[in-house]
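Enquirer: Predicted model follows, preceded by the sequence.
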Amino acid sequence: MSKAQSRRRFKWMLAGAVLLLPGLVSLGLWQLERAEQKRILLQSWAELHPHTRLPVDRRELEARFYPVVLKATLDQQRYFLLDNRQRPAGVGYEVIALASLESGERLLVNMGWLAGSADRAVLPEVAIPDGQQALQGGLKLIDPGLVLVDTELAAGWPKVIQSLAADKLSALLGATLSPYELRLQQPIIAGLDLNWPLLRMRPEKHLGYAFQWFAMAAALAGLLIWSWRRLRKEEADEPI
């Protein structure tokens, strides 16, 4: 390959790097924007005042979170164990209770997480409290795409389920269920883990990704400057 061909190829590589640089910077800026959005979201959750009713319009559930304090009576006999729920302590269940609100509406309440037994046939025992309870937590819409994996649920209670499906559970319970899941923030049953992940990716993670994109952009910019100076020097040194 001649020097002219080599230099021409080098220029094409420089042109490609120049086009790539704005993309890296844009990705870094986008991550900064996402970090700010998450920061505002966390702050807004902390400042929200709980409601005392279910939302009339589902659009009220901004960012899949709606803080409430609801008075309800829990079904002591019938509850579900949502299977394969992971925590730092291991794999276990989330306890899903059935709440009857003062308005007459029925709601699935996630009471928290507890560890499972090494023997899958042995289910944990949960004492659902009697009487009217003040349930404080956050509402989220149940994903309509989720379906029960089990083709048949075992007789008796509690029943182990693989996912929430309000329509199927409504048919099983013989009661119309609200399309929401209430995740408690104040414990009703001692020993259940209520450390819900509010966000899959916190602002600090986005800032870390932004730093990586900007670092790559800075390295590429430095390489471009060095390469351009080298190219200019070679052209200046080349005899006319």
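Expert: Alright, I've got the coordinates.
Enquirer: make it CA atoms for all contacts and neighbour counts henceforth
Expert: Will do.
Enquirer: Now do the longest helix seen in the chain: which elements does it pack against?
Expert: Under DSSP state H, the helix in the chain containing the largest number of residues is helix 3-47. Under the contact definition 3 or more CA pairs under 8 Å, 6 or more residues apart in numbering; DSSP states H and E, helix 3-47 sits against helix 203-237.
Enquirer: buried residues in the helix it packs on?
Expert: Residues 203, 206-207, 209-211, 213-214, 216-217, 220, 224 are the ones in helix 203-237 that count as buried (16 or more other CA atoms under 10 Å).
Enquirer: and the two most separated of these?
Expert: Farthest-apart pair in the buried residues of helix 203-237 is 203 and 224; separation 31.4 Å (CA to CA).
Enquirer: any idea of the angle the one helix or strand residue 80 maps to forms with helix 3-47?
Expert: According to DSSP states H and E, residue 80 maps onto strand 66-87. In terms of direction (axes from the mean of the first three to the mean of the last three CA atoms, to 10 degrees), strand 66-87 departs from helix 3-47 by 120 degrees.
Enquirer: In addition, the following structure is provided for comparison:
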Amino acid sequence: MCATMAVAAAGIILGQWQTHRAEEKLGIQHRMEARAKEQPLRVLPSGADDQEFRHVLLEGEFLPQWTLYLENRPHEGAVGFHVLTAFKIAGAQQVVMVARGWAPRDAAERTRVPQPPLPQGMTRIDGVLRRDAGHVLQLGQADVPRPGAILQNLDLVALAAASGLPLAPYVVELRAAPSGVDDGLARDWPAPSLGIDRHRGYAVQWYAMAAMAIVFFLVTGFRRGRNDKN
């Protein structure tokens, strides 16, 4: 009896936790949708947590020497890179890493990186604020960021230390190429995976386990009672 009730209680508690997580992530999804409709920001906010997914229009200059390539980023079944370049904000000391888009990897020479053109001088970028550039499974020790490096993940703190740049703690994903530049990069960025349906599915499984434990307890108790009477 005690074991059965413990299983039922655990199932209910874990089911409630998964339901709560689904509700939290549903709230995040609603905030994403609301921020996408707000007026674009023309200055960088002080923090990314409260402003992630905001549309931004920023003016400044690209720093082409600090272009990095994030590998293991597939697109429509093809292997390739996400190309990122530092961007100095006009009239400020702040620099932000800009995810410019996706480019295919050279199948013959894997260390050869694409060189999509960049605008020269002052330019305007149209993008969306993100807290990071996304993560993939890190294989081995992360390399120290250096100009033109191929990396698995972008560590903004490590990059700021290596480059000496006053980096903002977020990334801007471009929505379109800067005006007058045909860089050939793909920019249909993957939507963040919130896993709402997964949490709901887990909640159903835990609730079902609790229900089965209760039914088992009732059935075995009924049978035990009949046997005692006989």
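Expert: On my side now, so go ahead. The model shown is predicted, which means the values in this text are computed figures rather than measured ones.
Enquirer: thinking again about what came up before, next, the buried residues of the strand holding residue 80 of the first structure.
Expert: Here strand 66-87 of the first structure shows 66-74, 79-85 as buried, counting by 16+ other CA under 10 Å.
Enquirer: out of those, which one sits closest to residue 33 of the first structure?
Expert: Of all these, residue 66 has the smallest distance to residue 33 of the first structure: 23.6 Å, by CA to CA.
Enquirer: Aligned to residue 19 of the first structure, what sits in the second structure?
Expert: Counting by TM-score structural alignment, residue 19 of the first structure corresponds to residue 6 in the second structure.
Enquirer: what's the answer for residue 225 of the first structure, then?
Expert: Match for residue 225 of the first structure (TM-score structural alignment): residue 218.
Enquirer: next one: residue 84 of the first structure
Expert: Match for residue 84 of the first structure (TM-score structural alignment): residue 72.
Enquirer: who touches that match in this structure?
Expert: 79-81, 136, 152 (CA atoms under 8 Å, 6 or more residues apart in numbering).
Enquirer: Okay, and which of those residues map to strands?
Expert: 80-81 (DSSP state E).
Enquirer: Weed out the non-buried ones from the contacts of residue 72 of the second structure.
Expert: For the contacts of residue 72 of the second structure, buried by 16+ other CA under 10 Å: 79-81, 152.
Enquirer: quick one: which of the residues you listed is nearest residue 189 of the second structure?
Expert: Of these, the one sitting nearest to residue 189 of the second structure (CA to CA) turns out to be residue 81, at 12.3 Å.
Enquirer: Looking at the first structure, name the residue matched to residue 22 of the second structure.
Expert: So residue 22 of the second structure corresponds to residue 35, using TM-score structural alignment.
Enquirer: What is the burial count for its match?
Expert: 22 (other CA atoms under 10 Å).
Enquirer: Equivalent analysis for residue 174 of the second structure, please.
Expert: Residues near residue 174 of the second structure, counting by other CA under 10 Å: 23.
Enquirer: residue contacts, it?
Expert: 98-101, 125-128, 187.
Enquirer: Just send the residues you listed back as a markdown table, with neighbour count and distance to residue 38 of the second structure too.
Expert: Output for these, formatted as a markdown table (neighbours: other CA atoms under 10 Å; distance: CA to CA, whole Å):
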| residue | neighbour count | distance to residue 38 of the second structure |
| --- | --- | --- |
| 98 | 25 | 21 |
| 99 | 27 | 21 |
| 100 | 26 | 22 |
| 101 | 22 | 23 |
| 125 | 23 | 17 |
| 126 | 19 | 14 |
| 127 | 24 | 13 |
| 128 | 22 | 12 |
| 187 | 17 | 21 |
